[in-house]
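>>> Have a look; sequence and predicted model below, questions after that.
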Amino acid sequence: MSQATPAVIRFDPAPAAAPEIDHPRPERREVGDPERRTWVLYDNAAEGLATGIWECDPGQWKIEFGPREHEYFIVLDGLCRVHDAAGRVESFGPGQAVFLPPNFKGSFEVVERMRKHFVIVER
């Protein structure tokens, strides 16, 4: 969804529009086949910026960021763990913010159904 830049973007708890629904690709799945729901509130490919609300059921899958991809998110509900390629694991719950840098490789694990606000930048 591409749009002109509005003055304000609301991150309402329950967006009126239906979410985009997907699942991790089979080759990336490590535990389960969780449903992921995404409400993209702003997406501008020319700026390399997307933001919105994301929910996910429990499961775990491999993630691999490109050399220009950054993500910042804040957990609203639930619990997740980020596993890096060296085997370190960090847990994040409500109110905690996370930044994943370019070239990050590891796994994303949803322990308890979670919801987050996210900002993805590709520059």
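Cool, got the structure.

>>> only C-alpha atoms for contact and neighbour calcs from this point on.
Will do.

>>> For whichever helix or strand Arg113 is part of, name the packing helices and strands.
Secondary structure from DSSP states H and E places Arg113 in strand 105-122. Contacts defined by 3 or more CA pairs under 8 Å, 6 or more residues apart in numbering; DSSP states H and E place strand 105-122 against strand 49-56, strand 59-64, strand 69-84.

>>> and the first one, how far from the chain's centre?
Between the centre of strand 49-56 and the centre of its chain there are 6 Å (CA atoms, centre = their mean, to the nearest Å).

>>> And for the second one?
Distance of strand 59-64 from the chain centroid (CA atoms, centre = their mean) equals 11 Å.

>>> Would you mark the buried spots in that strand?
By neighbour count on 16 or more other CA atoms under 10 Å, the buried set for strand 59-64 is Gly59, Gln60, Trp61, Lys62, Ile63, Glu64.

>>> another one to put next to it:
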Amino acid sequence: MSQLWLAGQGLTQAEKSIDYPRPDRLVQGNPQRETYSLYEHPNMDCGIWHCEVGCWNIQFADNKQEFFQVIEGVVRIHDQAAGTYIEVSAGNAGIIPPGFAGSFEVVEAVKKYYVIVEA
């Protein structure tokens, strides 16, 4: 697993949590998702996330946004309103803005750093 260093405290540790997309949001497959939440603070959570190939619908609240950087794999984020998508592969980063509605597609098993901010 990749690591996350916290200034003044050293290397962070986290237990793996496993979940699956809600059945009413599934578009393709039923991918297992592994989350390692490595740092939590009011209004912010960050860590490392792994996911198998699959696709599900997402709807971000108006006060929620996510920055992520793909370490391994490929994801597509489909914009419901525009009918387009962005593709983010290893070494690249993306942002899911507040209020975004669409789908999250894992094209190749993915591992990413994530930072979720809720204000």
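Cool, the structure landed. Treat the numbers as computed from the prediction; the structure is a model and nothing was measured.

>>> What does the superposition give as a TM-score?
Superposed pair, TM-score by TM-score structural alignment, normalised by the length of the second structure: 0.88. Supporting alignment: 113 aligned residues with a CA RMSD of 1.7 Å.

>>> Need the helices and strands packed on strand 105-122 of the first structure in JSON lines (columns: distance to Gly106 of the first structure).
Converted to JSON lines, these look like this (distance: least, CA to CA, whole Å):
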{"stretch": "strand 49-56", "distance to Gly106 of the first structure": "18"}
{"stretch": "strand 59-64", "distance to Gly106 of the first structure": "5"}
{"stretch": "strand 69-84", "distance to Gly106 of the first structure": "4"}
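
>>> ok, average deviation of the strand holding Arg113 of the first structure from the second structure?
By mean CA distance after the TM-score superposition for the first structure, the fitted strand 105-122 of the first structure averages 0.3 Å away from its aligned residues in the second structure.

>>> Please pull up the equivalent of Gln59 of the second structure in the first structure.
Using TM-score structural alignment, the partner of Gln59 of the second structure in the first structure is Glu64.

>>> so what's that match closest to, chain neighbours aside?
Among residues not flanking Glu64 of the first structure along the chain, Lys105 sits closest, at 4.4 Å (CA to CA, 6 or more residues apart in numbering).

>>> So what does that neighbour match up with in the second structure?
Residue pairing (TM-score structural alignment): Lys105 of the first structure is matched to Ala101 of the second structure.

>>> Also Glu27 of the first structure?
Using TM-score structural alignment, Glu27 of the first structure lines up with Asp24 in the second structure.

>>> Assumed that match was part of a helix.
Yes. Under DSSP: H, G, I helix; E, B strand; the rest coil, Asp24 of the second structure sits within a helix.

>>> Neighbours of it, how many?
Around Asp24 of the second structure there are 8 other residues, counting by other CA atoms under 10 Å.

>>> Glu30 of the first structure now?
Glu30 of the first structure sits with 15 neighbouring residues when counted by other CA under 10 Å.

>>> didn't it look like it was pressed against Ile63?
No. Contact status for Glu30 of the first structure versus Ile63: not in contact, 10.7 Å apart, counting by CA atoms under 8 Å.

>>> tell me the contacts of the closest residue in space to Asp57 of the first structure that isn't next to it in sequence?
Excluding its sequence neighbours, the residue lying closest to Asp57 of the first structure (CA to CA, 6+ apart) is Arg113, at 4.5 Å. With contact taken as CA atoms under 8 Å, 6 or more residues apart in numbering, Arg113 of the first structure is in contact with Glu55, Cys56, Asp57, Pro58, Asp77, Gly78, Leu79.

>>> Try it again at 10 Å.
Pro34, Glu35, Arg36, Glu55, Cys56, Asp57, Pro58, Gly59, Asp77, Gly78, Leu79, Cys80 (CA atoms under 10 Å, 6 or more residues apart in numbering).
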